[in-house]
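# pasting a predicted model and its sequence here:
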Amino acid sequence: MKAMILAAGKGERMRPLTLHTPKPLVRAADTPLIEFHLRALAQAGFRELVINHAWLGQQIEDHLGDGARFGLSIRYSAEGEPLETGGGIFRALPLLGDEPFVVVNGDVWTDFDFNRLRQPLDGLAHLVLVDNPAHHPRGDFRLADGRVSDAVEGEPSLTYSGIAVLHPRLFAGCEPGAFKLAPLLRQAMAAGQVSGEHFRGRWVDVGTHERLAEVERLLLMEA
């Protein structure tokens, strides 16, 4: 099973750190954020990895190289212009093949065990959901009997963690260019083709300086 890390965002809310450093290379406890994913994926048995990039992307390639020092083989999908999540994954599909693959947002930090995702996919997508964080209290989706559906006002919801397994067929009929992933997921949900799980471990969406400081606090607790 291959994996893809989404690393094309500009990280505007993390300025000035991201003015000259791509967000995935911003450090927490002296380790670039993306390296936590690389080590976790390698430990879970993944060997082939695709990373997309746009803003200052050459720095990512220069830093990570071919991935050998992490026990991985890394290929890159360079985007001349931002393609959003859906468009970025669609562009990388030729590198990912015809089988389901793991996709991970490069700007989350977690202790999730990616080995849990190395199993047959039931449908077009499998989403890892987490408790709604303070900055996103309304959540994204509902999870019931292992199936994911759109959130409904007044009912319990969860937040998409940025970790998923996707089947290339999810992108059937898509055209090159910028587009979001969420509409494709919601279309698949309506057809009962999206499974999910509720992860209750540590997870931080590192979108601000405050949340980066939270990751560093958690890492210091481990030391």
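Sure thing, it's come through. Numbering: from 1, shown residues only.
# going by C-alpha atoms from here, please, whenever you check contacts or count neighbours.
Fine.
# how about the nearest residue to H136 once chain neighbours are set aside, secondary structure?
With sequence-adjacent residues excluded and distances taken as C-alpha to C-alpha, 6 or more residues apart in numbering, H136 is closest to T159, at 7.7 Å. Following DSSP: H, G, I helix; E, B strand; the rest coil, T159 is assigned to strand.
# so how many other residues sit close to T159?
T159 is flanked by 21 other residues according to other C-alpha atoms under 10 Å.
# please apply the same query to the one 4 residues further on.
For I163, the neighbour count with other C-alpha under 10 Å is 21.
# before we move on, the earlier item: separation between the residue nearest to H136 and W203?
11 Å (C-alpha to C-alpha, to the nearest Å).
# the residue in the chain sticking out farthest from the centre and L33, how far apart?
Distance to the chain centre peaks in the chain at G154, reaching 27.5 Å (criterion: C-alpha atoms, centre = their mean). Here the criterion is C-alpha to C-alpha. By it, G154 lies 35 Å from L33.
# how far does stretch 41-50 stretch from one end to the other?
First-to-last residue span, stretch 41-50, C-alpha to C-alpha: 12 Å.
# kindly report the same for stretch 143-152.
11 Å.
# before we move on, what about stretch 176-184?
14 Å.
# for that stretch, buried residues please.
178-179, 181, 184 (16 or more other C-alpha atoms under 10 Å).
# second structure for comparison follows:
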Amino acid sequence: MKAMILAAGKGERMRPLTLTTPKPLVRAGGVPLIEYHLRALAAAGFTEIVINHAWLGQQIEDYLGDGSRYGVSIQYSPEGEPLETGGGIFRALPLLGDEAFVVVNGDIWTDYDFNALRRPIAGLAHLVLADNPAHHPAGDFVLVDGQVRDGQPDAKTLTYSGIAVLHPTLFEGCTAGAFKLAPLFRKAMAAGQVSGEHLGGHWVDVGTYERLAEADTLIEASR
């Protein structure tokens, strides 16, 4: 099974830091965010990694190289302009093959065990959902008996963590260009094709300096 790390975002809410450093190379606990993912994926047995990039992307390639020092092989999918999450994955599909693959946002920090995703999925997607953080109290989706559904009145929602297993068929009918991933998820949910699980460990969406500090604290506490 291959894995893809999404690393094309600009990180505008973390300027001026991200004016000169791509967001996935921002350090938490002294280590670039994307490096935690590479180490965790390698520990879980993933050896073929695809990374997309746009803003300051050459820095990512220069830092990570071919991945050999992490025990993995990295292929890059450069984007002239950001293609949003859906468009970025769609562009990289030729590198990912015909089987289901793991995808993880490059700007999160988590102690999630990626080994849990090394199994077949029955539908088009399997999403890892986290407890709603303070900055996103409304959440995204509902998890019922292992199936992910769109929000329902009075139902307990969870937040999409940016970790998933996707099947290439999810992108059937899509065309090149920028597009979001959420509408594809919702279409697949309506057809009962999205399973899910609740992330029980630590997870931080590192989108601001405050959340970067939160990740720093959790990392230091785990050492």
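Looks like it came in fine. The structure displayed is predicted, hence computed values, not measured ones.
# need the helices for the second structure, in chain order.
Secondary structure of the second structure (DSSP state H): helices located at 17-20, 33-43, 57-64, 84-96, 182-190, 209-222.
# which one of those lies closest to R118 of the second structure?
Taking C-alpha to C-alpha, helix 33-43 is the member of the helices of the second structure nearest to R118 of the second structure, at 10.4 Å.
# let me have the buried residues of stretch 176-184 of the first structure in CSV, adding distance to A8 of the first structure as columns.
Conversion of those to CSV gives the following (distance: C-alpha to C-alpha, whole Å):
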residue, distance to A8 of the first structure
A178, 12
F179, 14
L181, 14
L184, 20
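# now, the most widely separated pair of these?
Every pair of these checked by C-alpha to C-alpha; the farthest is A178 and L184, at 13.2 Å.
# for L170 of the second structure, see how far away G200 of the second structure is.
Taken as C-alpha to C-alpha, the span from G200 of the second structure to L170 of the second structure is 26 Å.
# please enumerate the strands of the second structure.
3-7, 27-28, 31-32, 48-53, 73-78, 101-105, 108-110, 125-130, 141-144, 147-150, 159-166, 194-198, 203-205 (DSSP state E).
# adding distance to A188 of the second structure, write these out as TSV.
Output for the strands of the second structure, formatted as TSV (distance: least, C-alpha to C-alpha, whole Å):
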stretch	distance to A188 of the second structure
strand 3-7	20
strand 27-28	35
strand 31-32	34
strand 48-53	24
strand 73-78	25
strand 101-105	16
strand 108-110	24
strand 125-130	8
strand 141-144	13
strand 147-150	9
strand 159-166	11
strand 194-198	6
strand 203-205	24
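# circling back: which of G200 and L170 of the second structure has more neighbours?
Per other C-alpha under 10 Å, whichever of G200 of the second structure and L170 has more neighbours is L170, with 19 against 12.
# wait, that one touches H126, no?
No. Assessed by C-alpha atoms under 8 Å, L170 of the second structure is found out of contact with H126, at 11.1 Å.
# gap between the two ends of stretch 43-53 of the second structure?
Distance between the two ends of stretch 43-53 of the second structure: 23 Å, counting by C-alpha to C-alpha.
# same deal with stretch 138-153 of the second structure?
Start-to-end, stretch 138-153 of the second structure (C-alpha to C-alpha) is 11 Å.
# where does that stretch end up in the first structure?
The aligned range for stretch 138-153 of the second structure in the first structure is 138-153, by TM-score structural alignment.
# list the buried residues in that stretch.
138-143, 147-151.
# with stretch 22-32 of the first structure instead?
22-28.
# closest one of those residues to V108 of the first structure?
Using C-alpha to C-alpha, P24 comes nearest to V108 of the first structure of those, at 9.2 Å.
# who's in contact with the corresponding residue of the second structure for that closest one?
When the second structure is aligned by TM-score structural alignment, P24 of the first structure is paired with P24. Applying C-alpha atoms under 8 Å, 6 or more residues apart in numbering, we find P24 of the second structure in contact with 7, 32-34, 60, 106-107.
# re earlier: looking at the strands of the second structure, which is closest to A92 of the second structure?
strand 73-78 (5.9 Å).
# now that closest one on the first structure. Mean distance?
Following the fit onto the first structure, the mean deviation recorded for strand 73-78 of the second structure is 0.2 Å by mean C-alpha distance after the TM-score superposition for the first structure.
# find me the equivalent region of that strand in the first structure.
Against the first structure, strand 73-78 of the second structure falls on residues 73-78 (TM-score structural alignment).
# gap between the residue lying closest to W203 of the first structure once chain neighbours are set aside and R202 of the first structure?
Leaving out its chain neighbours, the residue that sits closest to W203 of the first structure by C-alpha to C-alpha, 6+ apart is T110, at 4.2 Å. To R202 of the first structure, T110 of the first structure is 5 Å away according to C-alpha to C-alpha.
# do the same with G45 of the first structure
Counting by C-alpha to C-alpha - G45 of the first structure and R202 of the first structure are separated by 21 Å.
# just P137 of the first structure next, same as before
On the measure of C-alpha to C-alpha, P137 of the first structure and R202 of the first structure end up 17 Å apart.
# with G123 of the first structure instead?
From G123 of the first structure to R202 of the first structure the distance is 27 Å (C-alpha to C-alpha).
# now do D140 of the first structure
Taken as C-alpha to C-alpha, the span from D140 of the first structure to R202 of the first structure is 18 Å.
# likewise for S157 of the first structure?
Using C-alpha to C-alpha, one gets 18 Å for the distance from S157 of the first structure to R202 of the first structure.
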